[in-house]
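Enquirer: Sequence first, predicted model second:
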Amino acid sequence: MSEDVELPPGYPVQWEADVVLRDGSVGHLRPILPTDEEKIHAFHARQSDESIYMRFFAPLRRLSDKDVHRFTHVDYVDRVALVITVSDEILGIGRYDRIDATSAEVAFNVSDHYQGRGIGSVLLEHLAAIAQEFGITRFTAEVLPQNRKMLTVFSEAGYEVSRKVEDGIVALHFDIEPTDRSKAVAMSREHRAEAISVSRIMRPRIVAVIGAGRSPKTMGHHFLKNLLEAEFTGEVHPVNRKAKAILGRTTYDRIGDVPGPVDLAVIAVPAPKVLKVVDECAEAGVAALLVVSAGFGEGGGEGDELQAELVRRVRGSGMRIVGPNSFGIINTHPGMSLNASLSPTMPPVGHLGLFSQSGALGIAVLASAARRNLGISTFASAGNRVDVSGNDLMQYWIDDDDTHAVGLYLESMGNPRKFSRIARNLGLIKPVIVVQSGISAYGTPPGHRVRRTKVRPAVFGAMLRQAGVVRVSNVHQLFDVAQLVVHQPLPAGRRVAIVGNSAALGALSAGAVAGRGLTVTHGPVSLPSDATLEEFRDVLATAFDDPDVDSVMTCFIPPIVAHDEDVTEAVRAAARGSDKTCVATFLGMRGVDSSTHIDEGGTGQAIPVYAMPEDAAYALAKATKYAEWRNKDHGVPVAPAGINRRVAEDVVHTVLSVSPEGRRLNPDETRALLTAYGIEVWPSRRVTTVEEAVEAAEEIGYPVVLKSAAPMLRHQGGITGVRVDLGNAQSVTEAWISLHDRLSPLAAGQLEVQRMATPGVACLVSSDEDALFGPVVSFGVAGLPTELLDDIAHRIPPLTDVAVSELISSVKAAPVLHGHRGSTPVHRAALADLIARVSVISDDMPEVVSMRLNPVNAHPGGVEVLGAEVTVAPMARRTDPGRRSLT
């Protein structure tokens, strides 16, 4: 939205979004404005007679000023209209008008010139999400039978649509509550659009270098030179007003003079000139930009403002942007040979996709890969990451047949929730290896737009594990793992054979393997240093043929009798004849030192070679753990029965209407909210006198518990703040006197009475809404394990039944739930059901910013929620809002 446009009262800025359309271009979606009247007239004037008739059921060649006024003046509640624009031109309009409390009529109009780009689907998706915010659960629409395109928009959205033909018009009705199918359709469309969008960047046919200078000292010169020397298979055109030719290529004064539609424009001009160049690229119809210029958000101050304006202009013009301050992009495919980067040499062709953010790290990453002779499929440096990010590249890599594994060096993360979702989809078919650096509230690199997070670092690690990501600590480990998963089959299990020609090296290898959680089931077999080549082959064959072996680790020092290359080839031959994983440590061997021998073209089952056994064991353990995650049952999304979301929304909206800034719910409000999601909270009564305590106990029913209501004591247990199993008035009176006398000096004398629960294990179940991560669900055994030892586990909703089970099992204190020292195990299914309900609440309702169920009493017969605290606040916009949006 242009900053000089005056917004009407109630204008919902939070509905604005940049969305990737079906062809990979970007459109800006926003609520309609009263100032859009002339734009609506212009939009209508461009439409064909047929399109006008399809929309209005009449040949209205010109809309009346009265109609346009009605279209553009809405209340953003009962009457809502959205438009999608590119370069401030309206491409599509979608609207709904409320019919009654729960239903509305919806209609769309898409420009003839932009049909087939998925504009109608995007508008429907966003309108449905907005309508649900105001209690609308059902859409109706009237469509002419011949309007097949609009009928397709509804039928392919994933909703259950009913149709009825009346008077030559098709009346459609459908519930807009998200279903598994509608969610899957939206995510599939998002994936396809974003993958196509990145493909136009990574597979361009025409590249222009703007700012390519004659001086070898200029950045533009380097980019042009590297493109040409890599023998890029497409067209390369330098743009420079001050030169006729550069490096033998004819130059053009302006980007608009370059022949043909430019897929990618490399911008290498000083930062103050970038915006003017961007406007010229937009006018020329350039699809995407690679901005390598520095001087933006990384410097702060005016650079931040310049960067924000850069994003606004690029996206407003329908383009994507890599950078600014980017090191560049590379695609090694022989049919592309794209080196639009500062790397003077192309990496070897291979199957590892790489992503980094800063340019300096890009240099280090590529250099490390080159030293190992590890082939690369594609590489991208996001720079300040104002638009194209690791999430976008992962969408592209899902479909890229040239990429078999992915490595990402992440210094920041702008959308962890979306990252988790995409990484999980990618990880199911290809390993995702992540070097994490500085993902915290304090480690954001300059120039990166990241929301502040309050969650513990453990949440980030839990998110990665939940998504099946292979997490490593540095680039060295990234390539250790990558050279294994790219060139070897994944381990089928944890059983390892160790074969070598040194007893000391074999023992060291066995220790390293066992230390990483793997099991040595064969060997270590140690040949003498003077063993023959045939002996080497025999022991290798025996190890690979052993049915109790999943992976083989070979550890050789330079042999005396056999030639080192002969031993290497023997290992390769044994591995090629088996479907088992093979890793090698060749100490001092020539030609394979810290390298992977790759067949020509980057294909074949090469052997990953490591300098030390510890490195090999580390990579093997990571690959094994990833294989286990990939092959396991990931479960189905939790969908607890008996949920009434509308009642919960009424509770929250009622509270926020009175307390707009939010507050903690009182006990009755808390009980009503949780009951709507099938969670019963045991009642308790605060008491201030012994008489009130006895009266409360008799109302609740004996036996009861008398406990302190002070926050510092209420969940501690023990004799300090609680008296249990009180069976009559006399015991309540004695307990009151004891606790009141003991706790009053500590200002903890406020007490409460509650029914006595079945003896069990006290647990904590909670959820928190974080500005960066969105909802985070946590679980732990209450008391000392969580408060002193920080033994608490986390997961990011939405959860599956398997994820809930893993959450329970992942805390160190989990054995107390499962029959520790002969006790009867708790009712795990009931505990899992409670956690599932909490996860659904947190996912459904961003307004629930904090929820603590503590204590949750888990026992063999079930679970009881004995205490609950809920805080609500106005809904913040999530980084992954449930409808397509570039954030």
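Expert: Perfect, thanks for sending it.
Enquirer: Could you use CA atoms for every contact and neighbour count after this?
Expert: Noted.
Enquirer: Tell me where the stretch 301-450 of the chain has helices.
Expert: Taking DSSP state H, counting those that start in this stretch as the criterion, the stretch 301-450 of the chain contains helices spanning 302-316, 359-371, 390-399, 416-427.
Enquirer: hang on, I meant the stretch 501-650 of the chain
Expert: Counting by DSSP H, counting those that start in this stretch, the segments of the stretch 501-650 of the chain that form helices are 503-515, 533-545, 564-576, 613-631, 645-658.
Enquirer: who's in contact with the second one?
Expert: Outside of helix 533-545, the residues that reach it under the criterion C-alpha atoms under 8 Å, 6 or more residues apart in numbering are 497-499, 522, 525, 527, 549, 551-552, 561-562, 566-567, 570-571, 574-575, 578, 580.
Enquirer: Then the fourth one?
Expert: Residues lying outside helix 613-631 but in contact with it, judged by C-alpha under 8 Å, 6+ apart, are 427-429, 431, 468-470, 477, 480-481, 484-485, 490-494, 505, 508-509, 512-513, 516-518, 553, 555, 583-585, 609-610.
Enquirer: State whether S356 and S381 are indeed in contact, as I suppose.
Expert: Yes - when contacts are counted by C-alpha atoms under 8 Å, S356 is listed as touching S381 (4.9 Å).
Enquirer: who touches both of these two?
Expert: Common neighbours of S356 and S381, counting by C-alpha under 8 Å, 6+ apart, are G362.
Enquirer: When these two are compared, which one has more neighbours?
Expert: The neighbour count for S356 versus S381, taken as other C-alpha atoms under 10 Å, is higher for S381 (32 against 27).
Enquirer: wait, is A482 part of a helix?
Expert: Yes - when DSSP: H, G, I helix; E, B strand; the rest coil is applied, A482 is found to be in a helix.
Enquirer: Surely it touches H351?
Expert: No - proximity of A482 to H351 does not meet the contact threshold set by C-alpha under 8 Å, at 9.7 Å.
Enquirer: Please report how far G260 lies from P528.
Expert: Taking C-alpha to C-alpha, to the nearest Å as the measure, G260 and P528 are separated by 68 Å.
Enquirer: let's bring in a second one:
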Amino acid sequence: MPRSRGLRARQLHVDPAGLGGRPRVTHVTRELDRYAADALLRDGSSIHIRAIRADDKDRLQAHFHGLGFDSVRFRFLGAKKDLTPAELRYFTELDFSGHVGLVAVRRHDGEEEVIGVGRYICAEGNHRRAEFALAVLDAWQGRGVGTLLMEHLSRIAAADGIERFEADILASNRKMFAVVTALGFRVDERAQSDVVHAWFPIKLTPEALRASDERTWRAASEGVRALLHPRSVAVGLRAYPTLASIGKLVDLVIVAVPAAGVEAVVDECARTGARGVVVISAGFAEVSDEGRQVQRRLRDRVRECGLRLIGPNCMGVINTDPAVSLDATFAPTFPPPGNVGMLSQSGALGVAVLDYARALDIGVSTFVSVGNKADVSGNDLLAYWKDDPRTQVIALYLESFGNPRRFARLAPEVARRKPIVAVKSGRSAAGTRAASSHSAALSCLDVAVDALFEQAGVIRTETLEDLFDVVSLLATQPVPRGPRVGVVTNAGGPGILLADACEARGLQLPELSPQSIDALRAFLPVQASLKNPVDMIASAHADDYARAVEIVGADPSVDSVVVIFVPPLATSAAGIGQAIARGAGGVPLHKPVLTVFLSSKGAPPALATGPRGRLPSYSFPENAARALAAAEGYGRCCAPRASSSPTPSRSLRTRRLRPPSGWDSRSWRRRSRPASCTRAMSGA
């Protein structure tokens, strides 16, 4: 790694003025000398980044001795055998104004190990320029440690008014050039023999912010992948007293012991090399302030040791990938494999969600019950699902937001690729109180949640029933390209109900083309209504359904098709289901086909036998209209486009916002505008 020109021999061997006993304390110092943050490496494991302290001398010396020959040469521009006491004082007793230093650490057996060191020193007489230096243990190079240190240093420096970083880098130090380039800044350089002088502005440009977000999302995705794709899991018929007694490396550990024993188990997980922990146990932040403190210690412990943790107070995780087939939950139901990624902040509700998914035949790719979200959050899972090829639709049950600003940047990126459907509970004061005692959820203004979801392109539903209705459509059918709906029914009343529900939600029932009407007239009875909705009357049989669905679906004025069936005495629902499935096979593939079976028996299995596979089915016309309107709004708002963020659209909600009683419309608009959503949720 490079040596900063501010770290030349004179400064390396002489204590800077004012650092005789304690560093000078300035306003910046009081903040930065306690600087600490957790970060994710490229493989998804975590490290702890903190300010260098005066008591780090032994750790820094051990770090130096762990550097290889080339790493020492790159860092100091020459060979070096040891750090002198004077150098150690200079490197650890900092003023955190003109000289700022950070270390990346991992904890082993209760002791910190320094794996990376980064610092910058302001140029003499020019506080707008600073020279930087990095050194990372050889075994940790290439994993993102240096990039993270540089990212934290550059943000600290920019906040303190520094405009530019620079350093002398050996021309052969390609890794350092890769670190600087990865930051997303524009780098200039000037060659001087075998040394290159490089400099770059550290202002956080959109390109740099984008690069930082992409690194964070990829790292979060890898961390979740390690939890959902373990190579080995500590479960089975044979029992072991400890993890160490297993005698093999365990990737994922499911913890279901009393809360008082969880910390000891996590410590053993770190010692034995586990990569992930799922804590089923309850009794943490959701029950008391003392439990909240224990949960914080648990979070800090796993992050210092490089683990990722789901929970506590959760139901577990599921991965239906046949190559993994992981069921680490206490749910009695294993869902069918499919393309829906599900998150539930409630464990008990997660059990019901899985049961409902199986009953509706909604295939699940992965399911995660996050519980109190001490470490792995909904944002981490969104980052994972964003690039997961098995997940095409994301369903969320949320009680709180941990980092709404990160959600506001990440969710639009995900929504442009695949739809996100969410239920957010805790709207009312009573609901908020219940959420805080249930999963340690923090309250947030519901108007802000609405604004955040609309800004991000998330489909918000009021109920779990609506969520499953929308997911059932999006998981099996294409997103509609427009609001025009063609309706085929064997009864006038349900068709009218559907027409009313569609129009109330911004959908349209256009007139069919003359060609379509002529084709329908050729086989339907004279009593049938050939307008849209097409009412074939109760005598319609299976072949009528198949032909009518294909004709209406092929009409150029129709973007989607809804087929309604009310079972008369003489007609078999199974035969009609098979005919609808056959007719749907003739509808252009970019148009969704929905069905409504007005029967207590529900839709027949034959509905899934056609070329398009399973067709979504609803018990009532209004359910189909709500789901279709939500999908159409998503398509209009978030269809792949070049813009950086989706256009807000009220149709992404399955309800309409109205000013509460006593509010005038102007103050309502001011409070509900999307620009203020993350500020309103900053305490969440």
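Expert: Sure, I can see it. This structure is a prediction, so every number in the text was calculated from the model and none was measured.
Enquirer: if you compare the helices of the stretch 501-650 of the first structure, which one is most tucked away?
Expert: Between these, helix 613-631 has the highest mean count of neighbours, a mean of 22, where neighbours are mean count of other C-alpha atoms under 10 Å.
Enquirer: In the second structure, what range does that one match?
Expert: Aligned by TM-score structural alignment, helix 613-631 of the first structure corresponds to residues 621-639 of the second structure.
Enquirer: do the same with stretch 525-535 of the first structure
Expert: By TM-score structural alignment, stretch 525-535 of the first structure lines up with residues 534-544 in the second structure.
Enquirer: Repeat that for stretch 29-48 of the first structure.
Expert: Here stretch 29-48 of the first structure aligns to the second structure at residues 49-68, judged by TM-score structural alignment.
Enquirer: Quick check: end-to-end length of that stretch?
Expert: 22 Å.
Enquirer: Check which residues of that stretch are buried.
Expert: Within stretch 49-68 of the second structure, the residues that qualify as buried by neighbour count (16 or more other C-alpha atoms under 10 Å) are 49-54, 56-57, 59-64, 66-67.
Enquirer: follow-up on the earlier one: looking at the helices of the stretch 301-450 of the first structure, spot the one closest to L743 of the first structure.
Expert: For these, proximity to L743 of the first structure was assessed by C-alpha to C-alpha; helix 416-427 is nearest, at 44.7 Å.
Enquirer: matching residues in the second structure for that closest one?
Expert: Helix 416-427 of the first structure covers residues 404-415 of the second structure once aligned (TM-score structural alignment).
Enquirer: what sits up against the matching stretch?
Expert: Stretch 404-415 of the second structure is contacted from outside by 213, 217, 379, 382-383, 386, 420, 452, 455-458, 638, 645-646, 678, 681-682, 684, using C-alpha under 8 Å, 6+ apart.
Enquirer: picking that back up, need the overlap of contacts for A482 and H351 of the first structure.
Expert: Listed contacts common to A482 of the first structure and H351 are A405; contacts here mean C-alpha under 8 Å, 6+ apart.
Enquirer: And G260 of the first structure, how close does it get to V266 of the first structure?
Expert: Noted for G260 of the first structure: a distance of 16 Å to V266 of the first structure, by C-alpha to C-alpha.
Enquirer: Mind checking which of the two has more residues around it?
Expert: Neighbours of G260 of the first structure and V266, each counted by other C-alpha under 10 Å, are more numerous for V266; the result is 27 against 13.
Enquirer: nearest residue to the aligned partner of the more buried one in the second structure other than its sequence neighbours?
Expert: For V266 of the first structure, the aligned position in the second structure is occupied by I254, per TM-score structural alignment. Once its chain neighbours are removed from consideration, I254 of the second structure has its nearest residue in V278; the separation is 4.8 Å (C-alpha to C-alpha, 6 or more residues apart in numbering).
Enquirer: how many neighbours does that neighbour have?
Expert: 27.
Enquirer: Show me what it aligns to in the first structure.
Expert: With TM-score structural alignment defining the correspondence, V278 of the second structure maps onto L290 in the first structure.
Enquirer: For its match, give its distance to I246 of the first structure.
Expert: Distance, L290 of the first structure to I246 of the first structure, by C-alpha to C-alpha: 20 Å.
Enquirer: now that we're looking at H127 of the second structure, how far away is A348 of the second structure from it?
Expert: Using C-alpha to C-alpha, one gets 56 Å for the distance from H127 of the second structure to A348 of the second structure.
Enquirer: Name the residue in these two with the higher neighbour count.
Expert: Neighbours of H127 of the second structure and A348, each counted by other C-alpha under 10 Å, are more numerous for H127; the result is 17 against 14.
Enquirer: thinking again about what came up before, list the contacts of the match of stretch 29-48 of the first structure.
Expert: By C-alpha under 8 Å, 6+ apart, the surrounding residues in contact with stretch 49-68 of the second structure are 32-39, 72, 82-83, 88-89, 92-94, 100-105, 112-116, 136-138, 149.
Enquirer: Buried ones among these?
Expert: By neighbour count, with 16+ other C-alpha under 10 Å, the contacts of stretch 49-68 of the second structure hold 32-33, 39, 72, 83, 88-89, 92-94, 100-105, 112-116, 136-137, 149 as buried.
Enquirer: ok so, going back, could you dump the helices of the stretch 301-450 of the first structure to a markdown table with distance to V651 of the first structure?
Expert: Shown next, in a markdown table, are those (distance: least, C-alpha to C-alpha, whole Å):
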| stretch | distance to V651 of the first structure |
| --- | --- |
| helix 302-316 | 38 |
| helix 359-371 | 50 |
| helix 390-399 | 36 |
| helix 416-427 | 27 |
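Enquirer: just the ones you listed: most buried one?
Expert: Taking mean count of other C-alpha under 10 Å, helix 390-399 is the most buried of these, at a mean of 23.
Enquirer: tell me, that one lands on which residues of the second structure?
Expert: So in the second structure, the equivalent range for helix 390-399 of the first structure is 378-387, judged by TM-score structural alignment.
Enquirer: So for the aligned residue in the second structure for D566 of the first structure, what's the nearest residue that isn't a sequence neighbour?
Expert: D566 of the first structure maps onto G575 in the second structure, with residues paired by TM-score structural alignment. In space, not counting the residues next to it along the chain, G575 of the second structure is nearest to A542; the distance is 6.1 Å by C-alpha to C-alpha, 6+ apart.
Enquirer: can you tell me how far that neighbour sits from L594 of the second structure?
Expert: Look at A542 of the second structure and L594 of the second structure: by C-alpha to C-alpha, they are 17 Å apart.
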